[in-house]
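Asks: Based on what follows, work out the 3D shape:
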Amino acid sequence: MVINRPARRFARRSKRAAVALSIAIAAASPVAAHAGGAEQPQAVQPQAATANASAAGAAGPAKPTAQPPTPAGGLESITQTAGAAAGYLYQGSTGLLWSAGDMLSSAYTGIGQALYETAYMMGVNKTPLPRPEFVDTATDHAQAPVMESAAPVVPTTAPAPVQETAQPTAASPAQETAAVPDSAAETAAAPPPEPAEEQVRAPLQPIPAGLLANLVYDRSARNADGSYFVPKGLQRMFEVRTERAAVSEVRAVRKLNGRVVPDPKAHGRVEAGLLGRFEAPETGIPVVGDEVRKGQILGMVVPVVGVVDRSSVRREIARLTNEIRITAESLEITKQFSFVPFREGKVIQLETRLQGLRQEREALLPLLKTQEYLRAPVDGVIASSTAVTGRVTQPGEMVFDIVNPKQLWVEVTVPDPTIAAEASPGSRASARTPEGQSMAVTYMGSGPSVRQQSIPMLFRIDNPPKGLRVGRPVAVLMPGEQAATRGMPVRRAAVAVGSDGIQQVWEQTEPETFVPRVVQTQDIDAQTVLVLNGVTEGARIVVRGTGLMTQLQ
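Replies: Presented below is the predicted three-dimensional model:
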């Protein structure tokens, strides 16, 4: 253990003090004893004198003589008590000092050891610790049979020869122990037994992913004629599905580009009506995406008036208040006198003036103490917000924009006025987003005005899909009045765009052979297209997994 230097110094000082006290007490004891012995003869002499006096008195009267004062008889007992007390004091003080020194030494030793170990664990103390050498006894026991027997090493798989060689060695243990030091060189030259099992068991290596894929599935390949070999296993992994193309006559549609807009009946904007500072309600400021109800308080606008304007307003309010009081007193006085000329007319005039003054004061009071509540006009979701606590809003500035995601429309602008004239309100159509979402729409009507040389047309989305956003582009496929077109209708997912940007479909000519065909298409609705050329009737067209088939190119 490591003891700190302050602990050592304190222990030494405690021992020195104990020794000095013991020496002082030991030196004081003989002095007290010597003082008691010197006073004892003086006490005997008075006793002898008293005896002689008594004898003389018996013989005859004697003259009175002056006797010396007798010393106190308790001096001897006081001396003994002082010596015993000094001995007890010596023993008690010595024991206390030694006990206190041992306790403080142990405390300092423990604290020093704890600090040393803590510094070592924290990495502050870099002093290396002594490490005793570890001796593995199991290794010695394992090598003992090899050192004792000079016979050749027998494999572990043959137990019978090992028992025969072990019998003579067990018969003479004394000879074996004596022969071990002499045959040290021979045992060192003997090779250790070779573990046969460890050499047979080789570590398993992971199988490469490419090799495993080649074992499970056959690879696709491009043939010399431009077709592609796709094995059945790869087709199942791609979930490839095909359909036969059939020729039919389909009425062509018109593709109109537009964007998603909110329904005017379910769309509302919350604007500030005066210049003021925006304050949050007790429920907190609603953020984008929160649902709100009609009439819900979204915020408050506290009017902001400058120092000069505020002073002017207060002065005007004070003036109006004074005039109201004077006019009211004049009205009461006029009503009390019955012989005032034109009394009824003056009363009516004063009442009218009093009412006007009160209205003027009520118009100025909101500038000082009232606030405007911003309420939601419709049910919906917060689409946009510019509300920040403490922000100064301007009159007419939009603070919240509320949209109902379950009521959305599509606004389309067409440059040809005949398209809007031929469309009848209530007709059904289909729409498609760039992400592939399909939806059914109903034509609502168009306006007579022209916007940027185009006519706006409105379509209501019957069941808006989840995640549809306001402002997203949408393509509306509206049936027209043109003659029917002959072709092969296929799913829109069957048409893919090749690396050269040309539309193509995949035709399955054999069970494991596919050929890409360049086609020309025309839109029918949001989910179907009409293939005009490039594929013969009855061909098997891939309608599922087309995107993965395109990756083979």
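
Asks: C-alpha from now on. contacts and neighbour counts both.
Replies: OK.

Asks: Other residues contacting the helix or strand containing G233?
Replies: Following DSSP states H and E, one finds G233 within helix 232-238. Contacts of helix 232-238 with the rest of the structure, by C-alpha atoms under 8 Å, 6 or more residues apart in numbering, involve 217-220, 511-512, 545, 548-549.

Asks: rerun at 7 Å
Replies: The contact list for helix 232-238, computed with C-alpha atoms under 7 Å, 6 or more residues apart in numbering, reads 217, 512, 545, 548.

Asks: what's the helix or strand hosting S99 packed up against?
Replies: When elements are assigned from DSSP H and E, S99 belongs to helix 75-122. Judged by 3 or more C-alpha pairs under 7 Å, 6 or more residues apart in numbering; DSSP states H and E, helix 75-122 is in contact with helix 5-59.

Asks: Determine the angle, from 0 to 180 degrees, between the helix it packs on and helix 75-122.
Replies: In terms of direction (axes from the mean of the first three to the mean of the last three C-alpha atoms, to 10 degrees), helix 5-59 departs from helix 75-122 by 170 degrees.

Asks: structure for this one too, so we can compare:
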Amino acid sequence: MPIRFAAALGAGWLAAACLAGPAPAHEGHDHAAAPPLPATVAPRGEAVSEAFELVAVAHGGALILHLDRFSTNAPVLDARIEIETPEGSRWAAPAGEGTYRLPAPWLDRPGRHDILATVSAGETVDVLSLGVTVPSAAPALSGARPSAPDGVAGRLAGRDPALVATASGAFVLGMLAMLALRARRAGPALALLALGLTLAFVTRAQAQDGRADAPDRGAALLDAAPPPADSARRLPDGSLFVPKPTQRLLVLRTVLTAPATVRRRLELPGRIIPDPNASGVVQSSVGGRLSPPASGAFPHLGARVRRGEVLATVTPPIQAVDVSDMRQRQGELDQQIAIVERRVERYGRLAVTGAVARTQLDDAEAELAGLRDRRGALDRIRREPEALVAPVDGVIAQAAAVAGQMAVPGTLVFQIVDPDRLFVEALSFDAPGPAEEASARLPDGRSLDLAYRGAGLADRNQAVPVQFAILGGAGGLRLGQFVTVQAAAEGTRRGLALPRASVVRGAGGDVVYEHVGPERFVARAVRVEPLDAGRVLVSGGIGPGRRIVTEGAELLDQVR
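Replies: Just a heads-up that it's a prediction; the model follows:
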């Protein structure tokens, strides 16, 4: 009987031990509702009109005002802002690029503060009303747990399912131990009783560990909370919150979209070529050894030269056979010159007496002059090199001159180009007619105005070459540089014209950012077509009257 009583007492104690104390959480985590996130944005208010948008931020006992143009998002630098405060009318002082500051001790009181601002900028005067809500101080967090209700229901409320299952198992083991003792089987009864005690103590230790770790983990979460500060971020709905100071740093600018009807455009690949009427090449006609000009140095790349200027000299090579022939020819000419000189001398004496006609003397003198010229030409061939002169005014674009180098006839030695007169040659598969409007876009984003000059009648790689003249100067361009030509074609298109910098290419297609609020931006998927070198035509995705970011869209796309 005492053994049965001990077994029953052990089973009851097991159940009580398992159900006593608070329920542990999994690995020390608390399943209670998470506290709200701390505010990371200073109290602010905003107002928008047809001319301005105004953002007021309460910070450090002052009211910071950010004033921008509504259509362009450009800061208003020369404005005067009068604020109606509980202390009367006050003027905000300029504090930077489109920023104004007003001491506002009344903002220390929590609650909503209505503000009336009168803005004067040039000839524009506007009245804007907004409200700034200052939150009250957050209540102190308490680490105490709410007490559970009395009774069995209260003891079981909030228990972990695994703990309840363990307690039930221990109770069942205790009952089995009692049955084993009743059947006079002490060995199995004691084994079941030991297993139940082990489960009870392990469960109790886990509960104590969970309660000990909970306060430390909560303190760590509170310490990790970020301090209140304004920062750009992507909101849960996908829009972007970008404070005005960040917009100033990113230089965000917008434009109001308006529908337009434009001509259809062709996008053609092209490259920079020289104007054939303002460029030239310098080549050797006979071949020979290159030498610097009389100045002592070849012109370098980029040097400006004048038409007729000597750029290099070429000394023709003379073979041994040619030297022998020249010497033989020189000997013959010297002999003939000596004979003719004696004849001229004799005719001169006889012409005085009238024995020889004057005409014979003149013929002899003419023959002597011709022989001397031929003899001098042979000497010059051996001594005088060929001069390579500049055919046009311009700049040395290519140079292949080295002292002592052998120049082959027809080899390019210099190329001269006028940098202010360049062409663009494009390849078109549609054979366009004379384009009234054309432009080219460089890889670095620059654009060039073009004028149509003509198209070829012979195909080149199944395409028609079309040439355009670059207007308005071509500084910084290089021959052979690739460009993209936008040429007008037949037909019209209707849509919204936007700068190319407005469109951001992403994984899902082309996107533009709409300025939906003073400090909010939303990405809009759009369908675009090429318009010219600096603009695109938006044919779908947004409508007219939207404020679209035109500068800084790439930076805005990086906000996370």
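
Asks: Overlay the chains and give the TM-score.
Replies: Once superposed, the chains reach a TM-score of 0.54 (TM-score structural alignment, normalised by the length of structure 1), with 333 aligned residues with a C-alpha RMSD of 3.2 Å.

Asks: circling back: what residues in structure 2 pair up with the helix holding S99 of structure 1?
Replies: Counting by TM-score structural alignment, helix 75-122 of structure 1 falls onto no part of structure 2.

Asks: ditto for stretch 430-443 of structure 1
Replies: Alignment of stretch 430-443 of structure 1 against structure 2: residues 439-452, by TM-score structural alignment.

Asks: Flag every buried residue along that stretch.
Replies: 439-442, 447-452 (16 or more other C-alpha atoms under 10 Å).

Asks: So which of those belong to strands?
Replies: By the criterion of DSSP state E, membership of those in strands covers 439-441, 447-452.

Asks: re the thing from before, not counting its own residues, what contacts the match of stretch 430-443 of structure 1?
Replies: Under C-alpha under 7 Å, 6+ apart, the answer for stretch 439-452 of structure 2 is 434-435, 438, 467-471, 483-487, 532-534.

Asks: Let's see if you can find the most crowded of the contacts of helix 232-238 of structure 1.
Replies: Tallying neighbours with other C-alpha atoms under 10 Å puts G545 at the head of these, with 19 neighbours.

Asks: Trace that one over to structure 2, please.
Replies: Checking TM-score structural alignment: G545 of structure 1 goes with G552.

Asks: Kindly list the longest helix within structure 2.
Replies: The residue-count maximum for a helix in structure 2 (DSSP state H) belongs to helix 186-224.

Asks: any idea how far it is from the chain center?
Replies: Computed by C-alpha atoms, centre = their mean, to the nearest Å, the separation of helix 186-224 of structure 2 from the middle of its chain amounts to 58 Å.

Asks: ok, then the element right after that helix?
Replies: Next element after helix 186-224 of structure 2 (DSSP H and E): strand 233-234.

Asks: Tell me the residues of structure 1 aligned with that following strand.
Replies: So strand 233-234 of structure 2 sits over residues 221-222 in structure 1, by TM-score structural alignment.

Asks: What are the contacting residues of that stretch?
Replies: Counting by C-alpha under 7 Å, 6+ apart, 228-229 sit against stretch 221-222 of structure 1.

Asks: Count the residues that sit near K265 of structure 1.
Replies: So K265 of structure 1, with other C-alpha under 10 Å, has 11 neighbours.

Asks: Can you measure across stretch 180-200 of structure 1, start residue to end residue?
Replies: This stretch, stretch 180-200 of structure 1, spans 34 Å end to end (C-alpha to C-alpha, to the nearest Å).

Asks: what does that stretch correspond to over in structure 2?
Replies: Taking TM-score structural alignment, stretch 180-200 of structure 1 hits no residues over in structure 2.

Asks: do you know how far the corresponding residue of structure 2 for V518 of structure 1 is from G543 of structure 2?
Replies: Counting by TM-score structural alignment, V518 of structure 1 lines up with A525 in structure 2. Per C-alpha to C-alpha, A525 of structure 2 is found 12 Å from G543 of structure 2.

Asks: could you pull out the helices for structure 2?
Replies: Applying DSSP H to structure 2 gives helices spanning 2-19, 151-156, 161-182, 186-224, 244-250, 320-353, 358-383, 553-556.

Asks: Dump those helices to TSV, plus distance to R304 of structure 2.
Replies: Listed next are the helices of structure 2 as TSV, based on distance: least, C-alpha to C-alpha, whole Å:
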stretch	distance to R304 of structure 2
helix 2-19	99
helix 151-156	97
helix 161-182	91
helix 186-224	67
helix 244-250	42
helix 320-353	39
helix 358-383	30
helix 553-556	41
